[in-house]
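Q: next come a sequence and a model predicted from it.
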Amino acid sequence: MTARLIASACLHKTGRQVFRQSLCTQLYTNSRSSLSRFCDAAPIKVFATQLSRRSLITVACKASRRSLPQKPITNGWLSIMRRGYRTEQMANYRSQQFAKRFYAIGYLSAFVGGALVFCYIRFYERDELMGLNRPVKQPQGGFQMFTDPNMYGNEARLFRGKGYWLPEYLFTSGNVTKLEQFVCTEDDVLVASFPKSGSTWVQEVVYLLKNNLDEKKARKQNMEDRFPQLEYTIPGLAALEAEKGPRLLKTHLPYEMLPQNVQTEGKTKVIYIMRNPKDVCVSSYFYSRMHLFLNYQSDLAHYCSSFLSGRVNFGPWWDHMKSYWEHRYDPNILVITYEDMLQDPSKTIQSIASFLGKDLSTKQVARIAKYCSFDEMKKNPASNYSWWDKLGIRLPEEAEFLRSGKVGEWIEHLSNEQSAYIDKLCQMYLTPAGIEPQFEMGGKKDEKKEAKK
């Protein structure tokens, strides 16, 4: 039977595997004499006339590399096959192979463990630098803590006080109390908004107006360096206080939490941007998924429920909007809307320039409008927050910082029930204050387009 299989292997390529298995079995179980008789068998003589017995054994060994260990400890395969298979040699080989694997696994485990310890130390140092490891005293002004179960970043915990839900870093850094004593000058400009309401667009406009439309200078520094956030831990209040000259500052704080001299003296210019809450909800959802420090893991429906309850950073949004809207007639407060910026950017730029005491020609207004258009800013590395990718702040698989910029995008994402609930909240809180959000370009529309039904 074996000789017949070997003969078929010599004639057909498809029989190689059968040839290997049968020949290796014979080489393992027979001694030198039986191996000699096996090779002298009649059916294989045709094959043996072209190959010597030694070359036949070598071919068999090469063909059976996957079936047998390749290198024994003391002797080559050829000598073992001539003397026959020895159990003690294979046992010795197996024990040494086991020892090699054992030490390899040990070295690998030590390497992985060291890497994990290194990563833990690095993350701990980063959290310590940002103040995330310092405990927060619960009674601090009657603030209450809330943790969003769908957020897994370092800013998942919110603290409620003075009627607002505020991010954790305000407390770990102590800025929540230090901000009251921070002094803003009459040369400073504050750009304020609820998160994801269009503050980046206004920041770029204000920077050009305050720097004589110097576009080259604007491209040399990213937006966070040109327009630091007042309440954030980087660069921090101490660094902002030491900065000389007119300061351009961004903030998401409600009006009640601005520095005291801004509220009482009324000399610092404050520009507030409002955006319809439906688009804010959608934009905030994608931003929360994109930002590493938020790392929102659930779907839009869950986020919308948190947004509608006001349990998001600097929420509730209706109180945030009303806090500035009530001061819209103050000489140092300018309130503009995101929808007006997109519908008539030249008019909005002109109003901002007049508020800052700048006279612009028609060409200058058109120049600013072109430079600050959404498409241009999305391509501009100084304003599109692409440096977050290098810092590891933005999750690359999620949306970009400047994502859509459209008015009425909520139609594609929110359900009829969610849209109706936001309308109800607007009627309860915004309409009595005189605020009428514009949910689509061209005017307010409360119902979603019929094509989606």
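A: Looks like it arrived, so ask away. Numbering: from 1, shown residues only.
Q: when you work out contacts or count neighbours from here on, use the C-alpha atoms and nothing else.
A: Noted.
Q: next one: Gly392 from Ser386, what distance?
A: Distance, Gly392 to Ser386, using C-alpha to C-alpha, to the nearest Å: 10 Å.
Q: and these two? which has more neighbours close in?
A: More crowded of Gly392 and Ser386, by other C-alpha atoms under 10 Å: Ser386, with 19 against 11.
Q: putting a second one here so we can go through both:
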Amino acid sequence: MAETPRPAQYVDIGGTMWPTMVTEKTLKAIRDFDVWDDDMWIAVYPKSGTHWASEICNLIKYSGNSQHGHNPSPMEFFSGNPSQHSPTLVSEYNNVSEWESPRVIATHVPVEYLPRKILDEGKGKVLSVIRNPKDTVVSEYYFLKGVKPGAPETFSQCLVENGTSEHAPYNTWFGHVLGYWGQRHHRQFLVLKYEDMKRDTRGAVIQIADFMGRPLSDEALDKIVDLVQVDSMKTRFKTAGESQEKENKKGAKNILRKGVVGDWKTHFSVAENEAFDALYRQKMAGSGLELQFE
């Protein structure tokens, strides 16, 4: 595919494109972050199940009690302007030391930007979820459309800027995913596929609970599996297209939509799909990563 211009809403820091809310200061805060041994980091490419994985971990932490002890926001990641993006970890990271362990902290950064205490000292654990890139870019399109002035006006534009451009935010999907996929055999990392989690949510919850060192009773397991279904989460989290006046709901606005596998088929043209498949084969050759697209 032809090279595309750098989207105006992103900035280049260290050779990686970041949303304008990400600054060098906050990236440094991540690298220098004081990681605890039982920290649970949710490291996921945008629109690939970050809130879902975070909710699963928080529910495991509290044995299925959805009303108890959640962090100020269900998605805590580093962004650069607390006046515009509060509550976010840039305005909270000085308070994270007061959170009850195990802390659940979510981020979109590529693996190389994780805290040094994770990468160099072996502290904490990291859960990464990989979603197929076609559904990811569809989800990204609707999310940006609902929350960001100047967002791509059409799906085709979003596909170019966020799905195939070398200047996509947080690294390309390919670079981001391959970075975490490369850590899958490391004891600190659990790498799951979004589509596998959809097919066997119960199995995924058990796997994550074991990874966290917090085995569940059958009663708690059943409750968590029910609470993390899309329809159930939509009763607690802000959903795409709904009135933002529902202040009793958690999370950033527009955060949940369909949460299905294969929605890309109603958005990609034949030509777009063929071009994307060719790019996918090129970028993923030899990776051993196989994903479900429908």
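A: Arrived safely, thanks for sending. Only a predicted model underlies this, so the values are computations on that prediction, with no experimental measurement involved.
Q: so the longest helix along the first structure matches what in the second structure?
A: Looking across the first structure with DSSP state H, the single longest helix is helix 87-130. Alignment of helix 87-130 of the first structure against the second structure: no match, by TM-score structural alignment.
Q: next secondary structure after that helix?
A: Going down the chain from helix 87-130 of the first structure, the next helix or strand is strand 144-147, by DSSP states H and E.
Q: where along the stretch 151-294 of the second structure do the helices fall?
A: According to DSSP state H, counting those that start in this stretch, the stretch 151-294 of the second structure carries its helices in the segments 155-158, 173-181, 194-199, 201-212, 218-227, 230-234, 270-284.
Q: the fourth one aligns to what range in the first structure?
A: On the first structure, the counterpart of helix 201-212 of the second structure by TM-score structural alignment is residues 345-356.
Q: what's the answer for the second one, then?
A: With TM-score structural alignment applied, helix 173-181 of the second structure matches the range 317-325 in the first structure.
Q: also the first one?
A: On the first structure, the counterpart of helix 155-158 of the second structure by TM-score structural alignment is residues 300-303.
Q: what's the mean distance for that stretch versus the second structure?
A: With mean C-alpha distance after the TM-score superposition for the first structure, stretch 300-303 of the first structure departs from the second structure by a mean of 1.2 Å once superposed.
Q: who does the longest helix of the first structure touch, helix- and strand-wise?
A: Based on contacts counted as 3 or more C-alpha pairs under 8 Å, 6 or more residues apart in numbering; DSSP states H and E, there is no element that helix 87-130 of the first structure packs against.
Q: identify the residue nearest Gly161 of the second structure in space, chain neighbours excluded?
A: To be clear, residue 161 of the second structure is Glu; Gly isn't right here. Spatial nearest neighbour of Glu161 of the second structure, chain neighbours left out: Ala168 (6.2 Å); criterion: C-alpha to C-alpha, 6 or more residues apart in numbering.
Q: can you give the contact residues for stretch 201-211 of the first structure?
A: With contacts defined as C-alpha atoms under 8 Å, 6 or more residues apart in numbering, stretch 201-211 of the first structure is touched by 191, 213-215, 218, 223, 226-227, 248, 250, 349, 352-353, 358, 368, 372, 374, 383.
Q: among those residues, which are in strands?
A: Using DSSP state E, the members of those that fall in strands are 191, 248, 250.
Q: isn't the second one right next to Cys184, touching?
A: No: using C-alpha atoms under 8 Å, Leu248 of the first structure makes no contact with Cys184, being 10.4 Å away.
Q: okay, these two: which has more neighbours?
A: Legend: neighbour count by other C-alpha under 10 Å for Leu248 of the first structure and Cys184, higher for Cys184 (23 against 20).
Q: picking that back up, off-centre distance for the longest helix of the first structure?
A: 30 Å (C-alpha atoms, centre = their mean, to the nearest Å).
Q: which residues touch Gln244 of the second structure?
A: Taking C-alpha under 8 Å, 6+ apart, we find Gln244 of the second structure in contact with 238, 253.
Q: what do we get in the first structure for it?
A: Under the alignment (TM-score structural alignment), Gln244 of the second structure pairs with Asp389 in the first structure.
Q: pretty sure Arg160 of the first structure sits in a strand.
A: Yes: counting by DSSP: H, G, I helix; E, B strand; the rest coil, Arg160 of the first structure is part of a strand.
Q: just to check, it is in contact with Gln144?
A: Yes: applying C-alpha under 8 Å as the test, Arg160 of the first structure and Gln144 come out as touching, 4.9 Å apart.
Q: between those two, which has more neighbouring residues?
A: More crowded of Arg160 of the first structure and Gln144, by other C-alpha under 10 Å: Arg160, with 20 against 13.
Q: now do the contacts for the residue nearest to Leu256 of the second structure when sequence neighbours are not counted.
A: Nearest residue to Leu256 of the second structure, sequence neighbours excluded (C-alpha to C-alpha, 6+ apart): Thr239, at 4.6 Å. Each residue near Thr239 of the second structure by C-alpha under 8 Å, 6+ apart is listed here: 253-257.
Q: flag every buried residue along stretch 225-244 of the second structure.
A: Residues of stretch 225-244 of the second structure classed as buried by neighbour count (16 or more other C-alpha atoms under 10 Å): 225-228, 230, 233-234, 237-240.
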